[in-house]
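*Asks:* coords please:
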Amino acid sequence: MKGLVFTEFLEFVETQMGADMVDAIIDDCELSTGGAYTAVGTYPFSELRDLLLAVVKRSGAEPGDLLRAFGHKLCSTFASGYGQYFDSAGSLFQLLASIDDHIHVEVRKLYPDAELPSMRIAGRSSDQMLLDYRSERGLEALAEGLIEATSNYYREPVTVSTTQMSDADGEFVRFTIDRKAA
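*Replies:* As a prediction, this is how the structure comes out:
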C-alpha cells in the first residue's frame, strides 16, 4: 500500500486524538517499519490494518466510523494534491466514473506496484449512480468517506448506501449514490 495512505492516516489520528495516541498505537503494533513511513514508499497493508485496530482498541471508535472519517481527510489531500482530476471531472458522478478508466491508469503509470480497488459503474441516471467496489482489503467504509467528501467538494449533496453483493467473480460492495433534491 502506498505510503501516502500511512502518512495521512497517522496525521489524521494525531489531529483527531493527539500525538500521544500516534505514539501509543505505533508502540502497540509490531511494525516492520517501526512506524516510519514516507509518502512515496510502499508498505504492507497489514501495518495499516494493525494501526487501525490499535486506534479502535484504544479509543473505542467503530472501525467503519473511523475509516469513513479518514476518507473525508484523504479526499482533502487528494483534492489539493491532484486537483486536476477534480477540476477536469467537474462533478461527483463524472469523477467516480473516471476512477478505474482514467485515475487508476495514471496511478499505475507512476506506481506499477500499486494494488488498487476496482470501482465500476453498474448503473447511472442523472440522479443516481450504482458503483461496484471490489477490494480484498475491506476498506469500503474508507471509500464511502471519500465519496461523501467528494460530494461535499463539488457541493452536490448525496445519500450513500451500501449493499453486500456477490457474483461469479466474488464478493463486492455496491454503493447506491442518490443526489439529494436541491
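
*Asks:* going forward, measure contacts and count neighbours with C-alpha atoms only.
*Replies:* Noted.

*Asks:* just confirm Thr162 is within a strand.
*Replies:* Yes. With the criterion set as DSSP: H, G, I helix; E, B strand; the rest coil, the secondary structure at Thr162 is a strand.

*Asks:* was I right to think it contacts Phe175?
*Replies:* Yes. In terms of Cα atoms under 8 Å, Thr162 counts as a neighbour of Phe175; the distance is 4.6 Å.

*Asks:* more neighbours: which of those two?
*Replies:* Remark: of Thr162 and Phe175, Phe175 carries more neighbours, 24 against 17, as counted by other Cα atoms under 10 Å.

*Asks:* who does the helix or strand encompassing that one touch, helix- and strand-wise?
*Replies:* Counting by DSSP states H and E, the element that carries Phe175 is strand 170-179. The elements that strand 170-179 packs onto, with contact taken as 3 or more Cα pairs under 8 Å, 6 or more residues apart in numbering; DSSP states H and E, are strand 128-134, strand 158-167.

*Asks:* list the buried ones in that strand?
*Replies:* Judged by neighbour count (16 or more other Cα atoms under 10 Å), strand 170-179 contains these buried residues: Phe172, Val173, Arg174, Phe175, Thr176, Ile177, Asp178, Arg179.

*Asks:* one more, so I can put them side by side:
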Amino acid sequence: MYGMIHQALRDMAIQHMGDAGWAALLQDAGLKQPLFIGMDYYSDETTMTLICLIAERLNMPLDTALHEFGGVWIDFAGASEYGRILQMAGDDFVTFLESLDRMHASIRSNMPKAEMPSFELIAADTEQMQLRYRSTRNGLAPFVQGILQAVAIRFKESVIISFHLEDGGALFIIKRTLPHE
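*Replies:* Next comes the predicted model:
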C-alpha cells in the first residue's frame, strides 16, 4: 500500500499513544524508517503489521482497530491533496457510493501500483442501500465499514452498517436510521 495509508496509521497511533508510543511501535515492527513517504509503495505485510500492533497496544480487537482506522483514513484523505477528489465524488451519500470506482480510477492514475477495490451499488432506496465490495486483499471489510460510516457522517446521514463476507469481498447493508426523502 502507498505511504499515505501509513501516514494515516501514524496519525491514529499518535492520537492514542503519543510520539513515543509510535516510535516504540515502529521499533517492534522492525521498521527503521519512521517517515513514510506518501507516494512510495510499501508491502501489505508492513501495513498489516502496523495495524495489528496498534490494535494490540490499544487492547482492542483487530476488526475494531480497522473500523476506527477507516474513519481516520477519510479524515486524513479529506485533508490531503486527494480531498478534492472526495468532494467531487458526489453531493450526497448515494451518489458518492455510485462513484467509488470512478474515484478510485482517478486516484490510480497517480498511484500505478495501487490495488484498488471495486464497489457496486446494488440497491438504494429511502430506507437502505446494498453495496458490494470486491478486493484482492482479505480482511479489510471492517476498514471499509469504518470508511462508509465516516462518509455517511460527512453527508449527515444517520446509518447502521453491517456486512456479510463473500468470496473476494463483502456485501454491505447500509440502513438509514432516520427517514430520507
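
*Asks:* adding distance to Leu95 of structure 1, write the buried residues of strand 170-179 of structure 1 out as TSV.
*Replies:* As requested, those are arranged in TSV below (distance: Cα to Cα, whole Å):
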residue	distance to Leu95 of structure 1
Phe172	20
Val173	19
Arg174	17
Phe175	15
Thr176	15
Ile177	13
Asp178	15
Arg179	15
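
*Asks:* point to the residue nearest the middle of structure 2.
*Replies:* Gly70 (3.7 Å; Cα atoms, centre = their mean).

*Asks:* next up, the contacts around it.
*Replies:* Pro142, Phe143, Val144, Gln145, Gly146, Ile147, Leu148, Ala150 (Cα atoms under 8 Å, 6 or more residues apart in numbering).

*Asks:* quick one: the helices in structure 1?
*Replies:* Using DSSP state H, the helices of structure 1 run over residues 3-17, 19-28, 45-59, 63-81, 83-89, 92-98, 104-110, 140-153.

*Asks:* report the contact partners of the aligned partner of Glu45 of structure 2 in structure 1.
*Replies:* When structure 1 is aligned by TM-score structural alignment, the residue opposite Glu45 of structure 2 is Ser46. With contacts taken as Cα under 8 Å, 6+ apart, Ser46 of structure 1 has no neighbouring residues.

*Asks:* am I right that Leu25 of structure 2 is in contact with Cys52?
*Replies:* No. In terms of Cα under 8 Å, Leu25 of structure 2 does not count as a neighbour of Cys52; the distance is 10.2 Å.

*Asks:* gap between whatever residue of structure 2 lines up with Asp178 of structure 1 and Met1 of structure 2?
*Replies:* In the superposition onto structure 2, Asp178 of structure 1 corresponds to Lys175 when matched by TM-score structural alignment. Computed with Cα to Cα, to the nearest Å, the distance linking Lys175 of structure 2 and Met1 of structure 2 is 31 Å.

*Asks:* quick one on the thing from earlier: what sits up against the strand holding Phe175 of structure 1?
*Replies:* The set of residues that contact strand 170-179 of structure 1 without belonging to it, under Cα under 8 Å, 6+ apart, is 127-135, 140, 144, 156-166.

*Asks:* so which of the helices and strands packed on strand 170-179 of structure 1 is the most packed in?
*Replies:* For these, average neighbour numbers computed from mean count of other Cα atoms under 10 Å are highest in strand 128-134, which has a mean of 20.

*Asks:* list the helices and strands that strand packs on?
*Replies:* By 3+ Cα pairs under 8 Å, 6+ apart, strand 128-134 of structure 1 packs against strand 118-124, strand 170-179.

*Asks:* from the chain's centroid, how far away is that strand?
*Replies:* Here the centre of strand 128-134 of structure 1 is set off from its chain's centre by 14 Å, with Cα atoms, centre = their mean, to the nearest Å.
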